[in-house]
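Colleague: just coords:
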């Protein structure tokens, strides 16, 4: 330009440098009133604003001021060629301050020059741009963003859309977040704050970008989003994401006339694992289940952890109900595979409830309810199995829930009763003990069998309150018999949930203290299946503590094979209870006494006693007496009796 000096930048109207000067607090170009006339080398007039600007004699030394080396004017400016009369201290200070701001900003400053054509080339590349992206100024000046491959391929469309909005819609500023590459091909997430300077005819002159590396922020946001929708322990979808995926699957199935299977998966006896092996083992078990679940299903299916020991699965794209049944059966087998914790085998299994859209429910809520009903039946039927929903299950669940509510009310109103079945010595027939059995008379006067309400009490948690009531009532009755001159051992059955209670020993001690019953007159009975449970490590010490109190311990249903005989000698027990039918099995096999006689001999060697229960015939009784069985009980000898009808004399049938 005529009259310009080397290394000096002049601007017509609101050019790029003047705009940058305003952004950078006005260090490059300042109103005339703030600068002595003799320090200026040029003047720019803005008729539309009535302001007059002095252009300082600042020569670029890299960074933004390098623009002075190549800028050209697009309109005439009155710039007299005259020597600078005053020292150039102000100009140098301005350049120094601006350079300092550019160096200190955490943003990369990049300018694209469009004065030579429709494709912008890099005309400014700050030191921070080099630090963020890796390219030096010498490597990028005069090249386009495409030539250095800055913007990620997948985000090129967004970048071009932003440029089109600038070019065609006349936008003066735009913000764009996109993925970018570094020189060594690392992927970054960046936000560019874009400002546009135009020529008088409206064409783009330069585009100035202040670019922020937001990779860390994006990663944190992604982690927060992931945690909001995924389970922290297993990494599976959580309840929120699961419901969203279920609704999406149902929408697709409606559109495609397809089927969707929903499976609710519950880990059997998970509390026992935690109580026996600790929560670290429980977490490891849940993680293993999640991994097996994910590896068994297809990528299109959606496994999730709903919380605690509850998992779920959405199986999509099935045409027949049998596909869901095949997968459920496979999951039952896979999730029952051995799991080891610190060298110990931890037995585990799962129960699964299956519901299929659209037959079992037309909405996500209906399908979830149907799957929950099926899961309830699977657990009630013995666990380690799957059940597919049917309308009959709904009716059963309604009855069970009604029974549960009635049982809770009966407990509160003390409507349950205890009856006592005599345990008689052999062969004398003397009454040695009385086993307490719970009975419940319904509102219509009919008896509700224990097989109906006891498992229900265990499954719904009422067994805690029911067990406490039985224990306290039986202890009180034992004291009443002793006061009447006939001290009898009173036997009380304990379920697994009761044995797992941390306060079991204090509860028993409290019942004895309140009633005044001698500890030797209380007998606690637990089945071999219960003591054979892997959770026994959680309660065996409590049994030792109870035995130390003087309370008698009986192992019921002995001989079923659930408890290792090698541990019997160290286990705290006083007597074994067997099924009287064992004596019959020995006779059928041609071995009089059979297994029953072997158990009696085993007990004798350990100094313990054997009681045969469920005696139904005189022949059974004779066989049991012949093999040396110590005592017996059953309907043949005596049915359960109200507490006031207990016989104090030997029973004639013996």
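Modeller: It's in. As the structure is a prediction and not an experimental result, all values here were calculated from the model.

Colleague: use CA for all of it now, contacts and neighbours both
Modeller: Fine.

Colleague: which residues are in contact with the closest residue to residue 582 other than its chain neighbours?
Modeller: Closest residue to residue 582 apart from its sequence neighbours, by CA to CA, 6 or more residues apart in numbering: residue 596 at 5.4 Å. Residues counted as contacts of residue 596 (CA atoms under 8 Å, 6 or more residues apart in numbering) are 578, 580, 582-583, 586, 627.

Colleague: now those residues as JSON lines including neighbour count, distance to residue 402 and secondary structure?
Modeller: As requested, the contacts of residue 596 are exported to JSON lines (neighbours: other CA atoms under 10 Å; distance: CA to CA, whole Å; DSSP: H, G, I helix; E, B strand; the rest coil):
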{"residue": "578", "neighbour count": "25", "distance to residue 402": "35", "secondary structure": "strand"}
{"residue": "580", "neighbour count": "24", "distance to residue 402": "37", "secondary structure": "coil"}
{"residue": "582", "neighbour count": "19", "distance to residue 402": "39", "secondary structure": "helix"}
{"residue": "583", "neighbour count": "25", "distance to residue 402": "42", "secondary structure": "helix"}
{"residue": "586", "neighbour count": "16", "distance to residue 402": "45", "secondary structure": "helix"}
{"residue": "627", "neighbour count": "17", "distance to residue 402": "48", "secondary structure": "coil"}
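
Colleague: one more to weigh against that first structure:
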């Protein structure tokens, strides 16, 4: 039997129980006991202290007289009579509620993402390890889902980081709502999320969960005054068939996500072993690109631009080529996407700009006039407002007049940061550099922005040119683009012209220039120089040595 024989005023203040009631000989402990620990458990620990003479400690949590959740750290020590016999115990409490609150906050910060409140990377990996251990014992499976938002950078760059953060929080809420309480959702940073799905009985159940999640994430979002249409790429790896440990499962889910992006984005893919071969090939190519820059493995070929009415040479486009020391020529269509993903595209673009200007200056010094040489700009080159300075320095380094340089930029690059692009392109125009919109009609078209851009030319994409002889709709699109461009006093260039019929249809529609295999493939510098020599150094002559398709 245990009863309270002394309590100080703080006891009454914390518990809300008057001291006379708490100290009454016939007090019912079950009525005067406040902590969430059972009375019987407390008295068992108390008797242990009295019997052994060893001190003990415990945490008491209860709701105080002021309806607040409080926590006390309790120390129990034995009390002895004059003969040295243990006859009771002294229990001393210290309110550590604030300390516990701070500890909980620190723990939450250490295990959760500050913006979304989701688990962070370290916490997720710990939960995944625990889930794998349970699945191994029970024979269940589990799934790891990697999620990467498509074109999220466009939102940040065009609408600001505040809107981007609000979109991330909204999508985090959607993920939690689409999943079960037992599933884990984490943000790994930026626009990358990872999900752990436990105990899906069948592959059909797993497919249903993934589909529900994808549908939830791709619904339109109204953020402030903006309606956004998020897209995402998902990669899924399943335990145990796709990996039996944390690192393998996460790596394979990431690989599947990359494949989803490479195959067009805004979709999901389940991992299979063949994907590892693709990923290894991608990594090898990425590493080789670094060496290609260091070892000067790139070169430029030049494709003539021809006046459609006179068949005379009026300029050319510089196109990068890569001769790999072991694999031979590698198509730009193969390595440019890799460069965009591994961050080398800016450096490669700067190399192209420098080499094109160097070559143009070299031709001019020998008495050959190549006209205006066009180079393609990447989004990386347009960041930060440094493009005009970069172009100016390159022109000056090679003593080249700006009238010999043209920059080609796609609609997608312009719209990635429209205001910055407009400012930079106007500065280039003021320098005397010509500006062309490449692949017009295939990207994020915006006529309102087009009227604000200092554009000299529009280039019609090959996709429309291919069908103008056989599809009335393609021909009508081409006619519309040409009419609109001429209304804005722009020159129109058709890309990818391969047949005389295409050239005649374009001429009838009013196109100004064309380039393509009908007239010439992209040529190395020595063949271009021979072409210029045949023109007797005068741009506008009819070339006689152009290689035809």
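Modeller: On my side now, so go ahead. Because the structure is predicted, anything quoted here is derived from the model rather than measured.

Colleague: TM-score them against each other, please.
Modeller: TM-score of the superposed chains, computed with TM-score structural alignment, normalised by the length of structure 2, equals 0.90; 534 aligned residues with a CA RMSD of 2.6 Å.

Colleague: quick one: map the residue nearest to residue 582 of structure 1 onto structure 2.
Modeller: For residue 596 of structure 1, the aligned residue in structure 2 is residue 478 (criterion: TM-score structural alignment).

Colleague: where do the strands of the stretch 351-500 of structure 2 begin and end?
Modeller: Per DSSP state E, counting those that start in this stretch, the stretch 351-500 of structure 2 has strands spanning 372-376, 405-410, 434-440, 457-460, 491-494. These are given in chain order.

Colleague: what range in structure 1 matches the longest one?
Modeller: Using TM-score structural alignment, strand 434-440 of structure 2 lines up with residues 552-558 of structure 1.

Colleague: so which of the strands of the stretch 351-500 of structure 2 gets nearest residue 39 of structure 2?
Modeller: Distance to residue 39 of structure 2, taken as CA to CA, is lowest for strand 405-410 among the strands of the stretch 351-500 of structure 2, at 74.9 Å.

Colleague: rewinding a little: make CSV from the contacts of residue 596 of structure 1 and add distance to residue 547 of structure 1 to it.
Modeller: Putting those into CSV (distance: CA to CA, whole Å) gives the following:
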residue, distance to residue 547 of structure 1
578, 21
580, 27
582, 28
583, 30
586, 33
627, 28
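
Colleague: which one of these is nearest to residue 370 of structure 1?
Modeller: Set against residue 370 of structure 1, the nearest of the contacts of residue 596 of structure 1 by CA to CA is residue 578 (41.3 Å).

Colleague: distance to residue 139 of structure 2 added to the strands of the stretch 351-500 of structure 2, as TSV?
Modeller: Formatted as TSV, the entries for the strands of the stretch 351-500 of structure 2 read as follows, by distance: least, CA to CA, whole Å:
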stretch	distance to residue 139 of structure 2
strand 372-376	55
strand 405-410	52
strand 434-440	54
strand 457-460	58
strand 491-494	61
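
Colleague: residue 70 of structure 2: which of the ones you listed is closest?
Modeller: Checked against CA to CA, the stretch from these lying closest is strand 405-410, at 62.4 Å.

Colleague: average offset between that closest one and structure 1?
Modeller: By mean CA distance after the TM-score superposition for structure 1, the fitted strand 405-410 of structure 2 averages 1.5 Å away from its aligned residues in structure 1.

Colleague: residue range for that strand in structure 1?
Modeller: Taken onto structure 1 by TM-score structural alignment, strand 405-410 of structure 2 occupies residues 522-527 there.

Colleague: buried sites along that stretch?
Modeller: By neighbour count with 16 or more other CA atoms under 10 Å, stretch 522-527 of structure 1 contains the buried residues 522-527.

Colleague: repeat that for stretch 301-313 of structure 1.
Modeller: Going by 16+ other CA under 10 Å, stretch 301-313 of structure 1 has these buried residues: 301-306, 309, 311-313.

Colleague: tell me the helices in the stretch 401-549 of structure 2, going along the chain?
Modeller: According to DSSP state H, counting those that start in this stretch, the stretch 401-549 of structure 2 carries its helices in the segments 411-416, 418-431, 447-450, 462-465, 472-487, 500-509, 525-534.

Colleague: go through these and pick out the most buried.
Modeller: helix 411-416 (a mean of 22; mean count of other CA atoms under 10 Å).

Colleague: counting contacts, what elements does it pack onto?
Modeller: Secondary structure elements in contact with helix 411-416 of structure 2, counted by 3 or more CA pairs under 8 Å, 6 or more residues apart in numbering; DSSP states H and E, are helix 152-159, helix 379-382, helix 418-431, strand 434-440.

Colleague: trace residue 519 of structure 2 over to structure 1, please.
Modeller: Counting by TM-score structural alignment, which is the criterion used here, residue 519 of structure 2 corresponds to residue 637 in structure 1.

Colleague: what's the burial count for the closest residue to its match other than its chain neighbours?
Modeller: With CA to CA, 6+ apart as the criterion, residue 637 of structure 1 has its nearest non-adjacent residue at 6.3 Å, and that residue is residue 653. Residue 653 of structure 1 has 12 neighbours, counted by other CA atoms under 10 Å.

Colleague: can you check residue 227 of structure 2 too?
Modeller: Residue 227 of structure 2 is flanked by 10 other residues according to other CA under 10 Å.

Colleague: show me what it lines up with in structure 1.
Modeller: Counting by TM-score structural alignment, residue 227 of structure 2 lines up with residue 345 in structure 1.

Colleague: quick one: its match is in a strand?
Modeller: Yes. Using DSSP: H, G, I helix; E, B strand; the rest coil, the secondary structure at residue 345 of structure 1 is a strand.

Colleague: got the contact list for it?
Modeller: Residues in contact with residue 345 of structure 1, defined by CA under 8 Å, 6+ apart, are 338-339.

Colleague: you'd agree residue 182 of structure 2 is up against residue 198?
Modeller: Yes. In terms of CA atoms under 8 Å, residue 182 of structure 2 counts as a neighbour of residue 198; the distance is 7.4 Å.

Colleague: more neighbours: which of these two?
Modeller: Set side by side, residue 182 of structure 2 and residue 198 show more neighbours around residue 198, with 22 against 10, by other CA under 10 Å.

Colleague: show me what that one aligns to in structure 1.
Modeller: Counting by TM-score structural alignment, which is the criterion used here, residue 198 of structure 2 corresponds to residue 316 in structure 1.

Colleague: before we move on, what about residue 53 of structure 2?
Modeller: Under the pairing rule here (TM-score structural alignment), the equivalent of residue 53 of structure 2 within structure 1 is residue 171.
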